[in-house]
Each structure stands twice: as structure tokens, then as C-alpha cells.
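[1] pasting a predicted model and its sequence here:
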Amino acid sequence: MNDVSVSEGVAYVYDSDWQLETRRLLANQVIWDAGTIDHLERLGVRDGWRCLEVGAGCGSIAGWLADRSGPGGRVVAADLSTERLGWLAGRGVEVWRHDVRSDPLPAEAFDLIHARMLLQHLGEGRDAVVRRLAGALRPGGFLYVEDTDPSPVFRGTAKDALSAVKAAGYQIMREAGFDDRGGQSDIETLLRCGFSDVVADGRVAVIRGGSAEAENYLLWLDYLAPRMRAAGLVGDAGIAAARRLLQDPDHRWLSQVMLSVVGRKGGRADDGH
């Protein structure tokens, strides 16, 4: 995800109706899709697999899953906002408008469920969601979740402007319910919810200013800047200085750590695995 959208009772930091949200999600894909696909290949996704992508965003991973699982498989792309997923219809993907916190899922219907940058936004509802996802997996099926740890962001720079907007931005996100422990919390959640063979690893990217990857950080800043100003955390001059650095091709920084966590549902696996 890609990300989930605002829903009753959840002060989610991003607004799916923001005019630049599609661009932000696409920039997210540029940074993270290659690593996600590498993990999916190692899991052995193949023809005939039944896959659910939760919080599908713009649909890049659902499209990849459709290509890999072939005509004998099934892929569902689920999100609260489905306007960005229409292109998947031509790929044989089912698109569901779905709130994973409250809407039912079919029992034992999928070999794989994937969610990226979703669980860390769910607060105390995380365990209930993971148990709901477990119920939708066939015995032996995989839950593959990815969330970020922002501690390395902008590391490698001594620029005060970026340090200031990082501190302000993540303060606002934490106040909105964002869990900055990311995948570390996911490990604990999967173990609590009864998954076996839980494994995890992390990846980072080096981002160059002005690049397609850098646009993700620029849009993050643009989205949160009004709240930074309103809270008195960063002023106009600081925000402008940070924007210049994010657009400067001579400036590089570290991304978040994306932690990928995979667990397997207990029970007897069928021939799909």
C-alpha cells in the first residue's frame, strides 16, 4: 500500500481524497515494489494460487500477483478507496471496496494474503485484523505483511532542516495512531495470533534528491506541512529549506527500514503449497 484510508474511529494520517495522493502512492511503489516482489518470488507464488492484496493502493502488487498466479489462480485487490484500481479489471483481478477492520472475508479462501504499510496504522485493532486475515487463509497459507521503521530516514545528512521536518512529521503521525516500530510490532502480532514459521528481514534504499523515489518524501512533507505549521513545530523557512534539499540531485539520504514479516497458518496444507 500502499495505505488505508480514513474510517470512523481511526484518525488515519493520510487522506485518500488528497489531490496528490495517487502520485504519493505511485512514488511509494517505485521505492518498495522490487523488494516486495522478490519476497513473493521466494515464497513461491505460482499458477493457481489464490491471493488477497489488502490495502491495494494503486494495484501494482495485485497486478503482479495476477500475472504470476495465471488463469488458474484468483487475485483480489481490496481497499477502502477503489478508484485507483479500475485498470486491474483487464487483468482478471477482483476489486473489492473493503474495510478489513470490520467487513467479513471468506473462510479459508486464500493461499496468500499480503498487506504493505497497513498494520502499523491500525492501532489497537491490529490483532483483530490479523485474526480476521488468518481466518481467510487456507491451512498452510502465508500472511506476508510489511511495515516501516522510520528511525533511519534522512540519516547520512547533517542538514538541520530535514531533521526538523522528520521530528515534526513523525510526531504528527504518531499522534494519529502510527506505530513507528513497524514490522517489529508485526512479528509480535503474528506470533500472538498463532502463526508459525514467522520470519522477518529488512531493507533500505538510498534516495537521491529530485528522483522518482524522492517524490515520495517531498509529497509526505507537502501533505504534513500545514499541520507542522499549525502546531508550531516547523515554520515556512524550515519547510522551504527541506523542500530544496529533497529536490537537490546532489543530496542523498536513507529511506525507512521496510520490515517484511511472513507467517504460516497452522494445519494441513493442500496441493496449492
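    Now that the structure is in, tell me what you want to look at.

[2] from now on I want contacts and neighbour counts done on CA atoms only, so please keep to that.
    OK.

[3] tell me which stretches of this protein form helices.
    21-43, 60-69, 126-136, 160-175, 183-192, 214-230, 236-246 (DSSP state H).

[4] now render the ones you listed as CSV, adding mean neighbour count.
    What follows is the helices of the chain, written out as CSV (neighbours: other C-alpha atoms under 10 Å):
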stretch, mean neighbour count
helix 21-43, 17
helix 60-69, 22
helix 126-136, 20
helix 160-175, 17
helix 183-192, 19
helix 214-230, 18
helix 236-246, 17
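
[5] and the ones you listed as JSON lines, adding distance to Val145?
    Below are those laid out as JSON lines (distance: least, C-alpha to C-alpha, whole Å):
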{"stretch": "helix 21-43", "distance to Val145": "10"}
{"stretch": "helix 60-69", "distance to Val145": "13"}
{"stretch": "helix 126-136", "distance to Val145": "10"}
{"stretch": "helix 160-175", "distance to Val145": "20"}
{"stretch": "helix 183-192", "distance to Val145": "7"}
{"stretch": "helix 214-230", "distance to Val145": "20"}
{"stretch": "helix 236-246", "distance to Val145": "28"}
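
[6] one more structure, for comparison:
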Amino acid sequence: MTQTDGHLLDSRQPEAGPRHDALAALFDPTTFRHLERLGIGSGWRCWEAGAGGASVVSWLAKKVGPTGRVVATDTDTSWAGPAVRPPVELRVHDVGADAPPGEGFDLVHARFVLADVVDREQALQSMVKALRPGGRLLVEEADPALQPLACPDEHGPEQHLANRLRAALCESYARNGTDLGYGRRLPRLLREAGLRQVEAEAYFPVTSSGCAALESATLRQYRQRLVETGLATDQDIDRHLANVAADGTDLASAPLISAWGRKP
């Protein structure tokens, strides 16, 4: 796996689209619940950092209305379609290397971004800098090291294979520099960045159709890299994908850690 710009994973692969869609289907309800808790409303100015897709951006646009502003940034914006329209402003931007796309934001949000950015500290500082006094930051990251199993109930060969392939994926991410334990450190990092009223919560789906969709999309995206590095075989991946399609493996996702705070 090679570094792309300031990021450790390449979201510009053709297979990345289905994975982004699966992530949105599985985690959007949790993200929206936290954003509602932060009080988002008409007229807010928002920065969606490392957007990766249109689902959160479109939801934010509806919430802020015509008097609001949503700046959506990503290193690749080819995912944008007809759903991305004013008040959304789409910009090519690297959160780990570029200056913030403005200041005075009421809300900055990033999901599945910082753990895969080369300069995580700079990226977090950039997001805090972009907030107005009293503005809110919501950062969400998976923590595969906290719960590394695809099947917590490993009761047969199908579950054993699923867990072995999940370990291979995590090993591949770690070799590339992804911080697999970044999610659990978010509360401390937000406090150290100067935020107040910091809180955090974990969402951990144990089994769902969304978990199965994400599993399939992830393995298809990283299949070639797993095989080329000797971490998995095509035969193992094909067998596991067939098991997932048969809907009998009770697949779980890594916990999503959501942490938020307010700029003084």
C-alpha cells in the first residue's frame, strides 16, 4: 500500500465508491445523531473535511439551509454528483497538508480521515483553527485495535476465516502507517488541542446487513494488496465472500469512536 498525497490509503481506486457507500449506510445514523446533539441549524457555517461522499454533505446542506454554508473538501472530488449543490462549496484540499479552507466555522466534522493522514497532528490543529470561538468539532474514527474481530462469536471455520482475514487487513493498514488505535485517543487529543466540554461515545454494531456490505466492499477494494503482500490468498478471499453472501457469519465492524468538543 502506498502513500497518496498526505494520506495513507488511496480513496481514488474504482473500488472505493462501494466502500464509501457501505460506510455511509452503516454509520450515517450515528453521525447525524451526534450532529443533532451539537445543535446544528439554519445559517450554520460547516466544514466537512475529507468528505469522501455526498451523504453527510447533503444532510448538512439541508440542516443549514439557504442562509448557511457547507464547505466540503477532499483530495479527490470525483464522487460529487447532482446532490452536491449550493449551499455546498466543493474544494480539492488535503487536510493534512493545506491551510484550512477558511475560518469562523460553527462546525467542523471529519469521519474516517485522521487515522489515515500522514500528519495527523497538523490536520487536527487545522480543524481547530478553522472554528470560531464557541464552534464545535466532531471527529469520528474506527478503532480496529480495540475490537479486532470480524466475528466476535468464533464458533466455526467460517468465523475463523473471517477473523483471519480481518487480521490480515489490520496488518496491511498498520504496515502502511494507519493508526489502528487512534479512535480511543480522540478525547485526549481534542483536550490537548484546546477544546472544552469534550465528550466521546462508541458505536459497535455486532451484526447487521450493513456490516456484511462493508466487509464485502472492503475486501474487494484491498484484495489485490492483500494477495500481493502475502497476507491472504485469492482462494481464502473468494471463500469468505461466499460465506458473507450466504448471510450466516454474524459480522461485526470495528467500533466507531465519536469525540466532540467546543472551542473556547
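    Received, thanks. Worth saying up front: this structure is predicted, and the values here are computed from it rather than measured.

[7] circling back: wait, which of the helices of structure 1 is closest to Ser151 of structure 1?
    helix 160-175 (9.5 Å; C-alpha to C-alpha).

[8] mean per-residue distance, that closest one to structure 2?
    On superposition with structure 2, the mean distance recorded for helix 160-175 of structure 1 (mean C-alpha distance after the TM-score superposition for structure 1) is 0.9 Å.

[9] can you name every helix or strand that that helix contacts?
    helix 214-230, helix 236-246 (3 or more C-alpha pairs under 8 Å, 6 or more residues apart in numbering; DSSP states H and E).

[10] out of those helices, the one nearest Gly59 of structure 1 is which?
    Ranking these by proximity to Gly59 of structure 1 (C-alpha to C-alpha) places helix 214-230 first, at 16.9 Å.

[11] who are the packing partners of that closest one?
    Against helix 214-230 of structure 1 (3+ C-alpha pairs under 8 Å, 6+ apart) you get helix 21-43, helix 160-175, helix 236-246.

[12] make CSV out of the ones you listed and add distance to Gly263 of structure 1.
    Formatted as CSV, these follow (distance: least, C-alpha to C-alpha, whole Å):
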stretch, distance to Gly263 of structure 1
helix 21-43, 11
helix 160-175, 26
helix 236-246, 36
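
[13] how about the helices of structure 1, which one is nearest Arg91 of structure 1?
    Using C-alpha to C-alpha, these put helix 60-69 closest to Arg91 of structure 1, at 6.7 Å.

[14] onto which residues of structure 2 does that closest one map?
    Residues 55-64 of structure 2 are matched to helix 60-69 of structure 1 when aligned by TM-score structural alignment.

[15] how far out from the middle of the chain is that stretch?
    Centroid separation between stretch 55-64 of structure 2 and its chain, computed with C-alpha atoms, centre = their mean, to the nearest Å, is 17 Å.

[16] that stretch vs structure 1, average offset?
    With structure 1 overlaid, stretch 55-64 of structure 2 shows a mean distance of 0.7 Å (mean C-alpha distance after the TM-score superposition for structure 1).

[17] Arg19 of structure 2 pairs with which position in structure 1?
    Using TM-score structural alignment, Arg19 of structure 2 pairs with Arg24 in structure 1.

[18] over to Gln224 of structure 2?
    Match for Gln224 of structure 2 (TM-score structural alignment): Pro226.

[19] quick one: its match from Gly235 of structure 1, how far?
    Distance, Pro226 of structure 1 to Gly235 of structure 1, by C-alpha to C-alpha, to the nearest Å: 10 Å.
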